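**Student:** below: sequence and its predicted model.
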Amino acid sequence: MAVPQHKIWERLISPVVSFLIDEEGLERYALSIDWKKQSDRFHRDDVILPSYYSSYKFRGIEGGYLHPKVVVSYDPILQYLLPPNETLVRQAVIDAIQVQPRRILDLGCGTGSTTLMLKQAFPQAQVIGLDLSAYMLVMAEHKATSAGLDILWRHGNAEKTAFPDASFDLVTASLLFREIPTTVSQTILRECFRLLVVGGQVLILDSNQKALRQLEWLKEVFEELYLRDYAAFNLHESMNQAGFLALSSKDVWWMHQVTSGVKPISKVDVTKYNTVKQTVSKSTDGKIDNNDLEDLGSPVFGIKA
């Protein structure tokens, strides 16, 4: 008899994953941490948790990313949910970067796996990881400290980050959009546009929408509330509505995709840039120093939007 699709994870996949990870060891580790004390270092009273987040379930666990058991098991489980290899999948974000960023923001950073890779790729850049779960940030900081990486972790909502306009050269989001309503995704894209300097880049790594549309059973396997909406979501159109140009998507191991957009340079900014370029071209070596573009707030004018 066929197993009902909505039971595929519960009956077939979950037992396999449970066999592959040390659940008892993870539980002991979770109990060894004073979560309130550790999370209080990140918690901000002005951050309001939206209902779609506070009611989220990760593999059926109530509280989702606000539950210590989920936080400590997230990395061990996820490595089996991002075929063929989690690091290879996340590397697609690094490979898609077309700018030389000085300031990077990783939205919905979770336990910081992509955030750490961004810092390793651009050690001189200021890298900030933002997440709604202060518990997740506890794990992220532990990983960064163990790796000897200086990263700033911020408790906050990607819909409204509270950072000033044009604060970043690169904004990324990994495995975020499939877990949230599409209306929230649109809000986040507008926030990304606001946060980026002119010429800045946004990169979104997530499930492959084409694959999800073609393989209906995949949506049942993962049992994520918003996965169907995400599969039907026109990401390029939404990014274009937010103001992004030079849109492109690339398949990553068929099951995933990375989508890129660029905040275009306005006519006013182009005039400023040309003025700077003409001034610098009179120097002896004829090279343009990115620092001379400081008035535009961006060192990333290698991209054409």
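**Tutor:** Looks like it arrived, so ask away. What you are looking at is a predicted structure, and each value in this text was computed from that prediction instead of being measured.
**Student:** when you work out contacts or count neighbours from here on, use the C-alpha atoms and nothing else.
**Tutor:** Will do.
**Student:** and the strand ranked longest in the chain, what does it pack onto?
**Tutor:** Using DSSP state E, we find that the single longest strand of the chain is strand 196-207. Counting contacts by 3 or more C-alpha pairs under 8 Å, 6 or more residues apart in numbering; DSSP states H and E, strand 196-207 is packed against helix 86-95, strand 168-174, strand 256-262.
**Student:** for the ones you listed, which one ends up most surrounded?
**Tutor:** strand 168-174 (a mean of 25; mean count of other C-alpha atoms under 10 Å).
**Student:** and that one with strand 196-207, angle?
**Tutor:** 10 degrees (axes from the mean of the first three to the mean of the last three C-alpha atoms, to 10 degrees).
**Student:** let me know the angle separating strand 168-174 from helix 86-95.
**Tutor:** 150 degrees.
**Student:** between strand 168-174 and strand 256-262, how many degrees?
**Tutor:** 160 degrees.
**Student:** and strand 168-174, what does it pack against?
**Tutor:** strand 103-107, strand 196-207.
**Student:** out of those strands, which gets nearest to Q91?
**Tutor:** Smallest distance to Q91 across these (C-alpha to C-alpha): 10.0 Å, for strand 196-207.
**Student:** then this one, side by side with the first:
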Amino acid sequence: MTNLAIAAYGLRKTYGDKAVLDGIDLTVPEGTIFSLLGPNGAGKTTAVKILSTLISPDADSGQIRVGGHDLSTQAQAARAAIGVTGQFSAVDGLITGEENMLLMADLHHLSKNEGRRITAELLERFDLVEAAKKPASTYSGGMKRRLDIAMTLVGSPRIIFLDEPTTGLDPRSRHNMWGIIRELVTDGVTVFLTTQYLEEADELADRIAVLHDGKLAAEGTAEELKRLIPGGHIRLRFTAPADYQHAASTLTEATRNDEALTLQLPSDGSQRELRSILDWLDTAGIEADELTLHTPDLDDVFFALTATAVPTQPNKPKEAAR
């Protein structure tokens, strides 16, 4: 478990006859972003609640360590190392943003001077200085989310659990939140992120795990997960019918589209294979007007691994035109 911020083995949680988490293993290195994906009801929030000590795992779970602390015997020490931002904002709308921050400082038993210093620093860092004296109920969704994370940072946690932190935010606010999350990791913080936005996991996470029916369906980097799914291909488009016919007669294994004058070749998207195909085209004297590489995205991965409808996110295939 050296250099692991989170290490959970055989994590189980059942409610009646329903196994929400069925013996999953999770390991998260320090200073990284780990994303847990899954459809509604997959157990993402349950995993966060267990790892953040909000609820207990089943007695037959294996060892769970967070911040180097065994949750079964050192839960209080683990709590001191973590911060949690849940699906629903913990911001109190009846008081100002500054008062929300100072309240968190009091809960962390900081001195008045230290609490005010940290509050001022975080309000400036999250661009909330102008709104600090206004009731939090007047804040936009993005501002409330920034304040929520700022409140989480009052205790200087080294591990932060973000449970669907950008749900309901507009695209600009979501991208701003991504920048904040990246900055946290730059400072050495470990982020455990659950999300239903596949683009979000693709953009942020060093490693991604897909949770389905209480089990991990797959885990790896975004690129590793995409390679699990077939369907990658190279598409060649031609303008002149004669050039198209020449290419089609040479590349007999390609899928033809005579109306669009395109040929489609299977490809895993690797640099080595792309170079090989380009060399082959040059040797055959074939010059396409356009070459496009299509690879599966996380939408494809999510759908294939969970066999359920994916969230409607504007994830587009990666394309590289020549």
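**Tutor:** Noted; the coordinates are in hand. Bear in mind the structure is a predicted one, so any value in this text is a computation, not a measurement.
**Student:** and the TM-score between these chains?
**Tutor:** The TM-score (TM-score structural alignment, normalised by the length of the first structure) is 0.27; 143 aligned residues with a C-alpha RMSD of 6.5 Å.
**Student:** re the thing from before, CSV for the helices and strands packed on strand 168-174 of the first structure, including distance to P68 of the first structure and mean neighbour count?
**Tutor:** Shown next, in CSV, are these (distance: least, C-alpha to C-alpha, whole Å; neighbours: other C-alpha atoms under 10 Å):
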stretch, distance to P68 of the first structure, mean neighbour count
strand 103-107, 21, 25
strand 196-207, 24, 26
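**Student:** and these as TSV, adding distance to S39 of the first structure?
**Tutor:** TSV is the format used below for these (distance: least, C-alpha to C-alpha, whole Å):
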stretch	distance to S39 of the first structure
strand 103-107	18
strand 196-207	27
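**Student:** which residue is the nearest non-sequential neighbour of K210 of the first structure?
**Tutor:** A231 (7.3 Å; C-alpha to C-alpha, 6 or more residues apart in numbering).
**Student:** so which bits of the helix or strand harbouring that neighbour are buried?
**Tutor:** Element membership for A231 of the first structure (DSSP states H and E) is helix 227-232. For helix 227-232 of the first structure, burial by neighbour count (16 or more other C-alpha atoms under 10 Å) applies to L227, R228, D229, Y230, A231.
**Student:** among the helices and strands packed on strand 168-174 of the first structure, which comes closest to A121 of the first structure?
**Tutor:** Shortest distance between A121 of the first structure and those, using C-alpha to C-alpha, is found for strand 103-107: 11.3 Å.
**Student:** show me what that closest one is packed up against.
**Tutor:** By 3+ C-alpha pairs under 8 Å, 6+ apart, strand 103-107 of the first structure packs against strand 126-131, strand 168-174.
**Student:** can you rerun that using 10 Å?
**Tutor:** Here strand 103-107 of the first structure touches helix 113-121, strand 126-131, strand 152-155, strand 168-174, helix 182-195, strand 196-207, going by 3 or more C-alpha pairs under 10 Å, 6 or more residues apart in numbering; DSSP states H and E.
**Student:** what is the orientation angle of the fourth one with helix 182-195?
**Tutor:** Here strand 168-174 of the first structure runs at 160 degrees with respect to helix 182-195, directions being taken by the same axes, to 10 degrees.
**Student:** what's the closest of the helices and strands packed on strand 103-107 of the first structure to Q241 of the first structure?
**Tutor:** Evaluated over these, closeness to Q241 of the first structure peaks at helix 182-195, with 8.4 Å, by C-alpha to C-alpha.
**Student:** which neighbouring elements make contact with the closest one?
**Tutor:** So helix 182-195 of the first structure, by 3+ C-alpha pairs under 10 Å, 6+ apart, packs with strand 103-107, strand 168-174, strand 196-207, helix 227-232, helix 235-242.
**Student:** dump these to JSON lines, plus distance to T114 of the first structure.
**Tutor:** Shown next, in JSON lines, are these (distance: least, C-alpha to C-alpha, whole Å):
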{"stretch": "strand 103-107", "distance to T114 of the first structure": "8"}
{"stretch": "strand 168-174", "distance to T114 of the first structure": "7"}
{"stretch": "strand 196-207", "distance to T114 of the first structure": "10"}
{"stretch": "helix 227-232", "distance to T114 of the first structure": "21"}
{"stretch": "helix 235-242", "distance to T114 of the first structure": "21"}
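**Student:** so which of those gets nearest E27 of the first structure?
**Tutor:** With C-alpha to C-alpha as the measure, strand 168-174 is the member of these nearest E27 of the first structure (26.2 Å).
**Student:** follow-up on the earlier one: can you lay out the helices and strands packed on strand 196-207 of the first structure as CSV showing distance to D131 of the first structure?
**Tutor:** Putting these into CSV (distance: least, C-alpha to C-alpha, whole Å) gives the following:
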stretch, distance to D131 of the first structure
helix 86-95, 17
strand 168-174, 11
strand 256-262, 20
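**Student:** nearest to T279 of the first structure, out of the ones you listed?
**Tutor:** strand 168-174 (23.7 Å).
**Student:** what helix or strand is A80 of the second structure on?
**Tutor:** Using DSSP H and E, A80 of the second structure falls in helix 75-81.
**Student:** which other helices and strands does that helix contact?
**Tutor:** Secondary-structure packing of helix 75-81 of the second structure (3+ C-alpha pairs under 10 Å, 6+ apart): helix 44-51, strand 64-66, strand 69-70, strand 159-163.
**Student:** compare the helices and strands packed on helix 182-195 of the first structure and give me the one nearest K277 of the first structure.
**Tutor:** The nearest among these, by C-alpha to C-alpha, is strand 196-207 at 15.7 Å.
**Student:** so the closest one versus helix 235-242, what angle?
**Tutor:** 160 degrees.
**Student:** so for T187 of the first structure, which of the helices and strands packed on helix 182-195 of the first structure sits nearest?
**Tutor:** Nearest of these (C-alpha to C-alpha): helix 235-242, 8.6 Å.
**Student:** name the residues of that closest one that are buried.
**Tutor:** Judged by neighbour count (16+ other C-alpha under 10 Å), helix 235-242 of the first structure contains these buried residues: L235, H236, S238, M239, N240, A242.
**Student:** and stretch 70-79 of the first structure, by the same measure?
**Tutor:** Residues V70, V71, V72, S73, Y74, D75, P76, I77 are the ones in stretch 70-79 of the first structure that count as buried (16+ other C-alpha under 10 Å).
**Student:** would you say the second one is within a helix?
**Tutor:** It refers to V71 of the first structure. Yes. With DSSP: H, G, I helix; E, B strand; the rest coil as the criterion, V71 of the first structure is part of a helix.
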